[in-house]
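Colleague: Kindly return the folded structure for what I paste below:
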Amino acid sequence: EEGPDWMDAQARARMEGALSSLGWRCDTITGWLSLLSRIGGPADPDFVDWLMIDRFEGREYDIGICRHWLDPTIPVTEVVTKPAHGVMITSATLKGGGGWDTARARSGAVHLEHAAQEFEVASPFDYPNQAKVIIVTDVKRGDMAGLAGAYGQLIEASGGGTLGLFTAIRRLRTVYARIADRMAQSGLPIYAQHVDPIDTGTLVDIFRDDPKASLLGTDALRDGVDVPGQSLRLVVMESVPWPRPDILHRARKLAGGGTTYDDRIIRARLAQAFGRIIRRADDHGHFVILSSAFPSRLLSAFPEGTPVERMPLEQALAEIRTSKTDLTQSGLPTETSFMHDNQQ
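Modeller: Down below sits the predicted model:
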């Protein structure tokens, strides 16, 4: 703190660097001591602990002890929310298709000393006339050829402007490899996250700029894409976005009410995916799910009044083609607008 006269700036920088490095190592060792002391001891009800082995091509390359909060909103509330003078949490899908209890649980408001104030504004969009949900009933689960064929036909029926969402990178890559040549022959550009060597933001910009382009991706595109106008008029999901049944999820599901906990997660994901379609007052589009195993209890994830129909693929293709023709004849703009609308 009070260096001698002979200590110049370089010497002080070296010493401060060494102190910082030692402090970081002390924190690491403290964490390891705390972790090791829990082995064989009583379980902490606020945490989930498990052993993990990472393997690649039959070789084990890492072994670890993992610990996660059972309820991750507890540390967020303690570190961020409670010390603040005031916090406003807002989202078009905060309820996730449920009620205020779901919103309070997801935001961590249940851990506050005082009850949170709640305020809700009705959506300005006319969902019954601007959007439609189609559940395709004849694409078999696990049939990659059939899944790829459905994606290719849907993109062609819509003339591009399609956002394809996947729950697994492997299936995304397989579908892309099967339909890339077909799309090129049809004159419909197609891009894919985890395939094209371009960052996600740039892929979205390219997709937004070309109404004939289509984009395939995973949850990053499901939750954070804003493409108003005719560049996005069809969203296709390969299946219901069920949570991955790992150790952490099973523990949280057990503590959160079983199937009810899963349903809250799925409704939130569906609401986010559906929200990609209607971004401003003159947007129109279809939301297609290629899974016949879609429980009716999850339909509350979509805005009230949104039409939902179950139909075979051929009927869905005919309806999308008809809708495309109607939009063209109505004189709606076909060029992409770059104005970001914050109403959603």
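Colleague: When you work out contacts or count neighbours from here on, use the C-alpha atoms and nothing else.
Modeller: Fine.
Colleague: Could I get the full set of strands for this protein?
Modeller: Assigned by DSSP state E, the strands in the chain fall at 47-56, 59-69, 131-136, 162-165, 190-192, 214-217, 234-237, 285-289, 308-311.
Colleague: Redo the ones you listed as a markdown table? Include distance to residue 264 and mean neighbour count.
Modeller: Shown next, in a markdown table, are these (distance: least, C-alpha to C-alpha, whole Å; neighbours: other C-alpha atoms under 10 Å):
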| stretch | distance to residue 264 | mean neighbour count |
| --- | --- | --- |
| strand 47-56 | 20 | 12 |
| strand 59-69 | 19 | 11 |
| strand 131-136 | 19 | 22 |
| strand 162-165 | 19 | 26 |
| strand 190-192 | 28 | 21 |
| strand 214-217 | 22 | 24 |
| strand 234-237 | 18 | 26 |
| strand 285-289 | 18 | 24 |
| strand 308-311 | 20 | 15 |
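Colleague: nearest to residue 255, of those strands?
Modeller: strand 47-56 (11.1 Å; C-alpha to C-alpha).
Colleague: JSON lines please, covering the strands of the chain and showing distance to residue 252.
Modeller: Listed next are the strands of the chain as JSON lines, based on distance: least, C-alpha to C-alpha, whole Å:
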{"stretch": "strand 47-56", "distance to residue 252": "9"}
{"stretch": "strand 59-69", "distance to residue 252": "9"}
{"stretch": "strand 131-136", "distance to residue 252": "29"}
{"stretch": "strand 162-165", "distance to residue 252": "25"}
{"stretch": "strand 190-192", "distance to residue 252": "32"}
{"stretch": "strand 214-217", "distance to residue 252": "27"}
{"stretch": "strand 234-237", "distance to residue 252": "25"}
{"stretch": "strand 285-289", "distance to residue 252": "27"}
{"stretch": "strand 308-311", "distance to residue 252": "31"}
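Colleague: Second input sequence below; structure requested for side-by-side comparison:
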Amino acid sequence: MTAGGHGAAPRAGHLPVLYDEVMEGLAVRSDGTYLDGTFGRGGHARGVLQELGPGGRLLLMDKDPEAIATAEREFGGDPRVAIRRGSFADLAAWDATAGGLDGVLLDLGVSSPQLDVAERGFSFGKDGPLDMRMDPDAGESAAQWLARADEQEIADVLWRYGEERQSRRIARAIVAARAQAPIERTAQLAEVIAAAMPRGKTGSDRNRIHPATRSFQGIRIFINRELADLEAGLVAAMERLKAGGRLVVISFHSLEDRIVKQFIAARAKAPPTDRRRPEPEAFVPTLRAIGGARKAGERELAGNPRARSAVLRVAERLAGVAA
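Modeller: Take a look at the predicted model:
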């Protein structure tokens, strides 16, 4: 039994972030239909499934073929479960969602299994091929992109998606390094970035995180089109959520959380009026925010430090209005 009282405790060894808060936010009904758009290794999905009765339905999506293999192995024989490989950005195109959803869960960012496997190329702490693709069969790898992008494009990605203040300096160093040898390993890229940082730089960020953290994050977000997929996925969720259905999103980055926060606010609150402009049409809310941003407590952080940056937001679809 978890601290929040839900019987669907996560599998031993797997720590789904904000588990109790997610279950509370989804408010699972036994006969409802729920979509987990980021299955990962199924920590949250197990909780939802345990709350469902025979008439309930759980739809699972993920870009990652390894995640889908896990879903098929563990849930493929359950008649209540349907599984689809793909981005949650396309959830409304899945026929299984056409009847409407009582809840949508999006747990954004890279999963722990992806970080922990060096061959996926997400972590500068584990040397491996510089890939970073959540779907290894789609698009170009980080190594391929870094081999062709010009200095300005690299700097823009590091600044926009990684919020890296030394983006221009790092981009210059990457271009110089690749002229000597292709950058094909995570350790190579991390070394180039670390060497490019100003000597003697001090400050809390410098003391707390590896110098490659922001750059790796920015490249990963860009390679996987994570922000564009999030924007599309939120719209698709609104299209499929039934009245009273819950939208539950876990973000790990300020750029993601800002998108989610603004998406909910734009549909829950009337925009400010401007006396210099014609009077706008009457505002009709389509979402209701359920509480504010929630973060992991000290007890969870003690067992799962990766939850430190997680932010949960929940909203409920309102009745009688179009998306």
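Colleague: Give me the TM-score for this pair.
Modeller: TM-score of the superposed chains, computed with TM-score structural alignment, normalised by the length of the second structure, equals 0.35; 152 aligned residues with a C-alpha RMSD of 4.7 Å.
Colleague: before we move on, back to that, and the strands of the first structure: which comes nearest residue 322 of the first structure?
Modeller: Proximity to residue 322 of the first structure (C-alpha to C-alpha) singles out strand 285-289 among the strands of the first structure, at 11.8 Å.
Colleague: can you give me the angle the closest one makes with strand 131-136?
Modeller: Here the directions of strand 285-289 of the first structure and strand 131-136 differ by 30 degrees (axes from the mean of the first three to the mean of the last three C-alpha atoms, to 10 degrees).
Colleague: In a strand, residue 248 of the second structure, correct?
Modeller: Yes: per DSSP: H, G, I helix; E, B strand; the rest coil, residue 248 of the second structure lies within a strand segment.
Colleague: For residue 69 of the first structure, see how far away residue 265 of the first structure is.
Modeller: Look at residue 265 of the first structure and residue 69 of the first structure: by C-alpha to C-alpha, to the nearest Å, they are 17 Å apart.
Colleague: can you give me the helices in the first structure?
Modeller: With helices called from DSSP state H, the first structure shows them at 9-38, 73-76, 100-107, 127-130, 144-158, 169-186, 200-209, 219-223, 247-256, 259-274, 313-329.
Colleague: Any idea which of those helices gets closest to residue 287 of the first structure?
Modeller: Residue 287 of the first structure lies closest, by C-alpha to C-alpha, to one member of these: helix 259-274, at 6.5 Å.
Colleague: I'd like the helices of the first structure laid out as CSV, including distance to residue 50 of the first structure and mean neighbour count.
Modeller: Shown next, in CSV, are those (distance: least, C-alpha to C-alpha, whole Å; neighbours: other C-alpha under 10 Å):
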stretch, distance to residue 50 of the first structure, mean neighbour count
helix 9-38, 11, 12
helix 73-76, 20, 16
helix 100-107, 24, 17
helix 127-130, 45, 16
helix 144-158, 34, 20
helix 169-186, 25, 16
helix 200-209, 33, 17
helix 219-223, 26, 17
helix 247-256, 8, 15
helix 259-274, 21, 20
helix 313-329, 43, 15
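Colleague: Residue 63 of the first structure: which of those is closest?
Modeller: helix 9-38 (14.0 Å).
Colleague: Also compute the angle for the closest one relative to strand 47-56, please.
Modeller: 110 degrees.
Colleague: packing partners for helix 9-38 of the first structure?
Modeller: For helix 9-38 of the first structure, not one helix or strand is in contact under the criterion 3 or more C-alpha pairs under 8 Å, 6 or more residues apart in numbering; DSSP states H and E.
Colleague: That one to strand 59-69, inter-axis angle?
Modeller: Put simply, helix 9-38 of the first structure runs at 80 degrees to strand 59-69, going by the same axes, to 10 degrees.
Colleague: what are the ranges of the helices in the stretch 51-200 of the second structure?
Modeller: 65-75, 112-116, 142-148, 151-162, 167-180, 186-196 (DSSP state H, counting those that start in this stretch).
Colleague: Throw those helices into JSON lines and include distance to residue 22 of the second structure and mean neighbour count, thanks.
Modeller: Shown next, in JSON lines, are those (distance: least, C-alpha to C-alpha, whole Å; neighbours: other C-alpha under 10 Å):
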{"stretch": "helix 65-75", "distance to residue 22 of the second structure": "19", "mean neighbour count": "17"}
{"stretch": "helix 112-116", "distance to residue 22 of the second structure": "18", "mean neighbour count": "16"}
{"stretch": "helix 142-148", "distance to residue 22 of the second structure": "32", "mean neighbour count": "18"}
{"stretch": "helix 151-162", "distance to residue 22 of the second structure": "26", "mean neighbour count": "20"}
{"stretch": "helix 167-180", "distance to residue 22 of the second structure": "35", "mean neighbour count": "18"}
{"stretch": "helix 186-196", "distance to residue 22 of the second structure": "33", "mean neighbour count": "19"}
